[in-house]
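Engineer: Predicted structure and sequence below. I'll ask about it afterward.
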Amino acid sequence: MGKVNSIYLKSTNERIYPLALNCIVILIVIKRILTPTQVIELYYFFVGILISTMTCLLLAVFKFKASIHMISVSGVFMFFLALSIHFSININGALALMMIAIGAVATSRLHLKAHTYKELIMGLFVGLIPQLILVPYWL
């Protein structure tokens, strides 16, 4: 379609269409596959993913490139942290490995010069905060 120059999506304009498509796919998953009556934890995890993706899309519209990699790993980390609290299970080892993964992702994005510190920190919070806000709905 000619909307993207490369798979790296270096500009914010190139990110708009893939993020919008991702929002549509996640919305379909929430509406058609998952329902709040099935696995409520997974339903709200996907709602958090949708909020994070929509936030990233909004930031791209306003010409700010948040790190989608950081959004992903931080959102999964927050969800696992909430799951460990909810089910009263000890997954400290997995959480520690996930923290290392967050650091590794941030380091690799900086090393590849794909993002700045501000973009990485914004991605971290865009991934964490929606999951944190939705925890009271299922915890």
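Structural biologist: Structure received. Remember, it's a predicted structure, so these values are computed and weren't measured experimentally. Residues are numbered from 1 along each chain as shown.

Engineer: contacts, neighbours, all on C-alpha from now
Structural biologist: OK.

Engineer: now the helices for this structure?
Structural biologist: In the chain, the helices defined using DSSP state H lie at 12-28, 40-61, 68-86, 92-111, 117-138.

Engineer: structure B:
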Amino acid sequence: MNHLLRSISFIFHPLLMPIIGVIFYFSKSPRFIPKEIIWAKLISLLILTVILPILLYFLLKTLGKVKSIYLETTSERIFPLVLNCIVIIIIVKRIITPTQIIELYYFFIGALISSMACLTLAFFKIKASIHMTAVAGVFMFFIALSIHFSINISGTLALMSIIMGAIASSRLHVKAHNYKELITGIFIGFIPQLILIPYWL
């Protein structure tokens, strides 16, 4: 059980949440989007949201800006969060623009707001669970898509609820966060996506 709870934090790492949200969108969207464009977007996003952050983490570790992948202190979170904000800005400027796929554009705008909120809290020495922020943002995006496209995804939402519970349990088990930090993370991920819904729904 100990190994299972620890592995959940890696299986559902925040770096993977944006690409999960994008894959879900393309799988459920009734709009015709050429496969070439879908693959181009997915590969670009995979490079920017997963591969690049991993390389930047090793760079920051080499420079002594972070000690471990867990980013245990608020000071360790500042550089990764700043870089994450820059990456998302590049995405909404170059990869997912409002004239192309407006739903995904606002999904990433919400993610940017969430990252900036976590960064602001880090400056004030306040930790929020980035794991919960990421999964809560994706969860709210899924709910909005189900309304937008008038599709029944109750099974997916139930699974996401279980995943959120598993991630929260994992973070508590490894003593990475307390209840307050988990709840703060949920609100930081959930609220921006909720506020942005009227702009595209």
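Structural biologist: Noted; the coordinates are in hand. Just so we're clear, the structure is a prediction, and the values are computed from it rather than from any experiment.

Engineer: circling back to that earlier point, Leu34 of the first structure is nearest to which of the helices of the first structure?
Structural biologist: helix 40-61 (5.9 Å; CA to CA).

Engineer: what span of the second structure lines up against the closest one?
Structural biologist: Per TM-score structural alignment, the counterpart of helix 40-61 of the first structure in the second structure is residues 102-123.

Engineer: Could you measure from whichever residue in the second structure pairs up with Ile71 of the first structure over to Phe10 of the second structure?
Structural biologist: Here Ile71 of the first structure is matched to Thr133 in the second structure, going by TM-score structural alignment. Look at Thr133 of the second structure and Phe10 of the second structure: by CA to CA, to the nearest Å, they are 15 Å apart.

Engineer: So those two - more neighbours on which side?
Structural biologist: A count of neighbours by other CA atoms under 10 Å puts Thr133 above the other of Thr133 of the second structure and Phe10, at 27 against 14.

Engineer: right, and that one touches Phe190 too?
Structural biologist: Yes: using CA atoms under 8 Å, Thr133 of the second structure is in contact with Phe190, at 7.2 Å.

Engineer: sorry, back to before: mean deviation (superposed) between the match of helix 40-61 of the first structure and the first structure, please.
Structural biologist: Mean deviation of stretch 102-123 of the second structure relative to the first structure after superposition (mean CA distance after the TM-score superposition for the first structure): 0.4 Å.

Engineer: Please point out which parts of that stretch sit buried.
Structural biologist: 103-119, 122 (16 or more other CA atoms under 10 Å).

Engineer: who are the neighbours in contact with the residue nearest the centre of the second structure?
Structural biologist: What sits nearest the mean C-alpha location of the second structure, by CA atoms, centre = their mean, is Ala134, with 3.3 Å. Neighbouring residues of Ala134 of the second structure by CA atoms under 8 Å, 6 or more residues apart in numbering: Pro14, Met17, Pro18, Ala111, Gly189.
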